[in-house]
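>>> Need coordinates for the following:
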Amino acid sequence: MQENIIDIKSLDMDARGVGHIENDDGTPGKVVFVEGALPGERVGFETFKKKKNWEAARMTVLHRASSMRVQPKCEHFDYCGGCSMQHLEPTAQVAIKQRVLEDNLWHIGKVHADNIMRPMYGPTWGYRYRARLSVRWVEKKGTVLVGFKEKRSVFVADIKSCQILPKHVSDMLLPLRALIGSLSLYKEVPQIELAIGEDVTALVLRIMAPMTADDETKVKAFADQYGVQFWLQTKGPETAAPFYPLDQELHYLLPEFGVRMPFKPVDFTQVNHHINRVLVHKALHLLDVQPEDRVADLFCGLGNFTLPLATQAREVVGIEGSTTLTERALSNAKANGLDGKTTFYCRNLFEITPDDLLALGKFDRMLIDPPRDGAATLCESLGVLRKTNPEFLPKRIVYVSCSPSTLARDASVLANQAGYAISKAGVVNMFPHTSHVESMAVFDLA
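As a prediction, this is how the structure comes out:
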């Protein structure tokens, strides 16, 4: 059988090599996405999914290697879905993510940034302080598996260690498997949520059946042996409650601003604590807050940006779509002595209108940190204010994004409807060895 061979020209958003099957006349034909292949490489491939205009494949033979290729550090990389880019040199990973951001800004938003910022780096191994680990009893193997899903599969990868988790958690994976396997409800634990603070490691067991007294004894003994705190979650995230020990509290620090942030293991916090400090520092530096400024922090969560901003501005207004979150953010502000300079409102920012923005009053500067869906309605409302009440527009916006495509979409609205120039943009390597692109852009009122 003739081998399928292809030259790889680029990487897609899922870190797959992209090439084209040549037509009979030598012109580029159908596009092929090849897992494990890198730009500049010539590879043999095997197709596992075929459509009219594209194919998905896996690399079978490496005929010509890229200078960017490295040996993956993790022994489970070939089949574990937790990482997709360990075979690519870390600085090259960031360069490709920067290219993804620039391509999205142009191809989706039809905009360019005046300046591309240097990428923000952090540790590339042991950085993941949050993770959702899948759990499954596998009858054929006679064991419980704990880890990430396999690539292209709903099955749990059989991993014994993980290089992107902190070492003390990686070393705990096999003992965790043994613990779950020893419980009466070993088939009723579908996931474990991991959250690490400055001095506490919390594990949230999602349990579908009640524990027996013997189960509780085993879990407590494990907590004592490995120095972790267990939480139990019986239904949705709101049901998560501490189980043992009860005298511990998760928190992280933003020492540059003297801020201590308590959080629960099911709260949204950044995966990479080191990069979060860099992210907050950079965002506030770019926002260039003055002591007399009134600042908006939209999609504020627990106050990750709000509280540091409050150390610099006259007033900061944090807005989030959850009453629970805004109450928790206010509690954090009080704990840090910043409640006198912060106000929190619960608003659905996906439905915010120009009138809603006017009712909040004029802001000198604005920070936007939305989820993957972006902030389309908010940006469109700012566009309306450009026509009706331009004096209410903040003179500078810093937009922190976890999706370059929605950032590009929103950047187009801010540039073409709200009258902002994109002065700077760049990537933040929050998730090394994955295709996830975190980025930041600065918009100045033209």
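>>> Every contact and neighbour count from this point should use C-alpha atoms.
Noted.
>>> By residue count, which strand of this structure is the longest?
For the chain, the strand with the greatest residue count under DSSP state E is strand 54-64.
>>> And the next helix or strand past it?
Using DSSP states H and E, the helix or strand that follows strand 54-64 towards the C-terminus is helix 90-107.
>>> for comparison, sequence B:
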Amino acid sequence: MNAPALIESLDFEGHGIARVDGKTIFIDGALPRETVSYKSYRIKPRFENAEATQIHTTSHMRVNPPCPHFGVCGGCSMQHLEFTGQVAAKQRVLEDNLKRIGNVSAEMMLPAIYGPEWGYRQRARLSVSYDAKQNEVRLGFFERRSKVIAALNECRVLPPHISKQILPLRSLLKSLSIKDRILHIELAVGEHVDILVLRTPVAPNKADQALIKKYAEQWKVQFWLQAKSVEAATPFYPLDAPQLSYSIPEFGIVMRYKPTEFTQVNHHINRTLVARAMDLLKPQAGDVIADFFCGVGNFTLAVAKSGAKTLGMEGLQQLVDRANESASDNHLTGNTSFKVANLFEMTESWLKKLGHFDKMLIDPPRDGAHELCKSISAQNGPKRIVYVSCNPSTLARDADVLVHEKGYTLKAAGIVNMFPHTAHVESIAWFEKH
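This is a model prediction of the structure:
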């Protein structure tokens, strides 16, 4: 056991940071301005990872975590911090990354985008394990710092009607002959249907199928089966269920998608995020705009609603097919086009061949868009770039390129609290050509 330490701030994963004898200690469960005792579980020459064992001086931002699984389940690790404090902490993480990694500061910090604290998660992957000795099925997320699955009875970030199914779903899995062969369940909650994808290399037998059908009817869900890759996922029962979809009412857009295709997990925040992105991008009829890492066309179709000619590019053919389908559904094929491309291998000559873009929207995965940003012409690049990020460190790295090499100014940036009660930081930034 170590002597009490004063917590100075939070790191990007929500751990309290203390300095003890010149060494940095990252302490789970500690908040700024608290004095805590701690026990280290990882010791390195320059830093330690530790667990708070006793809170001596309590932060006014500390609250009692409402989830009964807090402290065991590895998700939602910031529940002990009051909600507005979580938002403020994430804003500081963004600002710190921009300054420390990118050597840039936004001229204006945007108001944070946030929404409901609980029941927000419309997509999730629930891991499954079976213990033959205990004859027990576990369903949920991994425990903290472990590959063991937490045995959840509920999950408050899932919609309430889905959280209520965790125990019945565990019972269903336990009753199946293939209970030891189910890897995970992919959950997708749409506006008109809820889908559970059973990922298992072994097909259910007739008795299993009957049990699955009975559950589907009782809980009004649709089951899919996935034996191999995500492309192999197919509907099982019922076959006449509505298609999975979400809407962006402000732009009159409805997006269809499959449960294994990437979409934002928080539909409420996504609507606000799309509106914020359009407000910053300001697409107009006559503009030629690129949407890189376009996915199913989440931003592309909103851009196209303005009358701008829009090119969406994405690395997976399946997502491009879905984007084309949504463009057709929403009567936007006249000013949209989509292409498959590996944007992580973008070069300046390749980007030049696509033609000139007046504006650009970039929404990459966690690795960021470094090669793309390096490929933008310093002389003839788009006058405006809106960058949607799910990793503040790669956003900061790419901002360094755009500002110090390509002649852009970081006009504004702000966080998007897509994942409340977690340390995950999403953000949006607006770059303007000098």
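>>> Post the TM-score for the overlay when you can.
The TM-score (TM-score structural alignment, normalised by the length of the second structure) is 0.98; 433 aligned residues with a C-alpha RMSD of 1.0 Å.
>>> hmm, back to that, which of the residues in the longest strand of the first structure are buried?
Neighbour-count burial for strand 54-64 of the first structure flags 55-60 (criterion: 16 or more other C-alpha atoms under 10 Å).
>>> now do stretch 354-372 of the first structure
Residues 354, 357, 363-370 are the ones in stretch 354-372 of the first structure that count as buried (16+ other C-alpha under 10 Å).
>>> repeat for stretch 313-328 of the first structure
For stretch 313-328 of the first structure, by 16+ other C-alpha under 10 Å, it's 313-321, 325-326, 328.
>>> Which of those residues fall in helices?
325-326, 328 (DSSP state H).
>>> Of those, which is the nearest to residue 401 of the first structure?
Distance to residue 401 of the first structure across those (C-alpha to C-alpha) is lowest for residue 325, with 19.7 Å.
>>> tell me the contacts of the closest one?
301-302 (C-alpha atoms under 8 Å, 6 or more residues apart in numbering).
>>> which position in the second structure aligns with it?
Counting by TM-score structural alignment, residue 325 of the first structure corresponds to residue 319 in the second structure.
>>> Which one of the ones in helices among the buried residues of stretch 313-328 of the first structure is nearest to residue 157 of the first structure?
Nearest to residue 157 of the first structure among these is residue 325, at 33.9 Å by C-alpha to C-alpha.
>>> what about that closest one, distance to residue 93 of the first structure?
34 Å (C-alpha to C-alpha, to the nearest Å).
>>> Could you do residue 228 of the first structure as well?
Using C-alpha to C-alpha, residue 228 of the first structure is found at 33 Å from residue 93 of the first structure.
>>> Ok, residue 316 of the first structure next?
Distance from residue 316 of the first structure to residue 93 of the first structure, by C-alpha to C-alpha: 36 Å.
>>> The helix or strand harbouring residue 271 of the second structure against the first structure, how far on average?
Element membership for residue 271 of the second structure (DSSP H and E) is helix 267-281. Its matched residues in the first structure lie on average 0.3 Å from helix 267-281 of the second structure after superposition (mean C-alpha distance after the TM-score superposition for the first structure).
>>> Tell me the residue in the first structure aligned with residue 245 of the second structure.
By TM-score structural alignment, residue 245 of the second structure lines up with residue 251.
>>> This completes my enquiry, with thanks.
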